[in-house]
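# here are the coordinates; sequence isn't available:
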């Protein structure tokens, strides 16, 4: 499969955003300055992502909306709202990148908004990735010159998905993400004795869990749409 220049840029942008997202979740471990610079870079890449996928915006009011398309659109809009909330609250609290703006506002409100948008953004971006995972797998298969994945390959992929999802469930409970998603607490706990790589692996597993759930949800919605 020959990838066009635009497609290659899209893949690189999405890959870098995914890596940066994981780093952002470890903000207490990487430091505030790095967190702000990475967050700003991620927002720029997010804008670039939407520019590169401008066709999605132009087609929002065109065509029929199936269950799958509704799900993809809702996730996309909510993800955009989360990113805007992240950037606005981040600017209000900035002590490094945007400190020169001297924006006055409720730091308490900004902190709450930032935490809420951070964890929902993480969840939504993972779901967004999962809803497009079939396309990603298809591209990977064609790049390898395969028409279809072998039975052994399917078994290994499902085994890996099950293992990652199980680890993701463990990490979700361990880090108590539900408390942050639903504002049961306004302060995020970090175990500073935990190695950074272990922390990142646990968040990567949680991302894998949500990707897996969204991937199979996408397959279900596609099948339901085909029956109509």
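Now that the structure is in, tell me what you want to look at. Just so we're clear, the structure is a prediction, and the values are computed from it rather than from any experiment. Numbering: from 1, shown residues only.

# going forward, measure contacts and count neighbours with C-alpha atoms only.
Fine.

# mind listing the helices for the protein?
5-24, 27-30, 32-52, 54-58, 67-93, 107-131, 133-143, 151-174, 177-181, 196-227 (DSSP state H).

# now those helices in CSV, with mean neighbour count and distance to residue 188?
As requested, the helices of the chain are arranged in CSV below (neighbours: other CA atoms under 10 Å; distance: least, CA to CA, whole Å):
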stretch, mean neighbour count, distance to residue 188
helix 5-24, 16, 13
helix 27-30, 16, 9
helix 32-52, 17, 14
helix 54-58, 11, 35
helix 67-93, 18, 16
helix 107-131, 20, 8
helix 133-143, 14, 30
helix 151-174, 15, 13
helix 177-181, 16, 7
helix 196-227, 18, 14
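
# try this one next to it:
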């Protein structure tokens, strides 16, 4: 269980690093490349820790959760590969010998992949959220109760509402569609707001994925389908 907690900690650190990397205009280029390198190291560790999963994926009975989980893993592999290749082509500090001059299209592709990776990771976390919450409860000795359940639901609703607002404020939909925009976050005004907005977007997709899959699982029960 301790190893699993370490894995979860690394996963959340990877999400934090992606958001950190999105704050490129706040960081200097070297910091951005160092955070990006650390992100790829976490991804490698994540795959090392989960190597048993790959060996048993063909043996498992597929349901909605496992199908979505598998799809996110494939998308993450594609997205991280695009980010890795474009990182080498754009590097100015750590790997300047692999960089291309100019490379505006490569830079746009790198940013495009970064936003999609953040979204897909959020969906991936949503498929595993029940496991995450079980680990959190066992770690801190929290007992399930109706009061805590309603507090969690209210908090989740608040995160979704904030996430919807942040999705619009940060222009996240445009970024996912590779729409060129000059809007940038004013870090001189508030740095914390940038990170909280992106954290709420991640939380929104985690919650929507978790509850969406829970609804699908409930509706697919024979007793529900038969109207019992």
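Received the coordinates, thanks. All figures in this text were calculated on a predicted structure; none of them were measured in a lab.

# Please work out the TM-score for the two chains.
In this superposition the chains share a TM-score of 0.89, using TM-score structural alignment, normalised by the length of the first structure; 223 aligned residues with a CA RMSD of 2.0 Å.

# of the helices of the first structure, which approaches residue 190 of the first structure most closely?
Among the helices of the first structure, the nearest to residue 190 of the first structure by CA to CA is helix 27-30 (7.2 Å).

# could the helices of the first structure go into CSV alongside distance to residue 187 of the first structure?
Conversion of the helices of the first structure to CSV gives the following (distance: least, CA to CA, whole Å):
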stretch, distance to residue 187 of the first structure
helix 5-24, 16
helix 27-30, 12
helix 32-52, 16
helix 54-58, 36
helix 67-93, 15
helix 107-131, 8
helix 133-143, 33
helix 151-174, 15
helix 177-181, 8
helix 196-227, 18
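
# who wins for proximity to residue 101 of the first structure among the ones you listed?
Closest approach to residue 101 of the first structure among these is made by helix 67-93 (8.4 Å; CA to CA).

# Endpoints of stretch 40-58 of the second structure, how far apart?
Between the opening and closing residues of stretch 40-58 of the second structure lies a distance of 26 Å (CA to CA, to the nearest Å).

# what stretch of the first structure does that stretch fall on?
Under TM-score structural alignment, the match for stretch 40-58 of the second structure in the first structure covers residues 43-61.

# Which residues does that stretch contact?
6, 10, 13, 14, 17, 83, 87 (CA atoms under 8 Å, 6 or more residues apart in numbering).

# quick one: contacts for the fourth one?
Spelled out, it's residue 14 of the first structure. Counted by CA under 8 Å, 6+ apart, residue 14 of the first structure has contacts residue 49.

# Looking at the second structure, name the residue matched to it.
With TM-score structural alignment as the criterion, the equivalent of residue 14 of the first structure in the second structure is residue 11.

# same deal with residue 157 of the first structure?
Residue 157 of the first structure is assigned residue 152 in the second structure as its aligned equivalent, the criterion being TM-score structural alignment.

# ok, now how distant is its match from residue 207 of the second structure?
11 Å.

# Residue 116 of the first structure and residue 183 touch, don't they?
Yes: between residue 116 of the first structure and residue 183 there is a contact under CA atoms under 8 Å: 7.1 Å.

# Pull out the buried positions in stretch 184-193 of the second structure.
By neighbour count with 16 or more other CA atoms under 10 Å, stretch 184-193 of the second structure contains no buried residues.

# Skipping adjacent residues, who's closest to residue 217 of the second structure in space?
Using CA to CA, 6 or more residues apart in numbering and skipping residues adjacent in sequence, the residue nearest residue 217 of the second structure is residue 64, 7.2 Å away.

# residues touching that neighbour, list them.
Contacts of residue 64 of the second structure were listed using CA under 8 Å, 6+ apart, and they are 213, 216, 217.

# what about the residue nearest to the spatial centre of the second structure, distance to residue 59 of the second structure?
In the second structure, the C-alpha closest to the average C-alpha coordinate belongs to residue 121, at a distance of 2.7 Å (CA atoms, centre = their mean). Going from residue 121 of the second structure to residue 59 of the second structure by CA to CA gives 24 Å.
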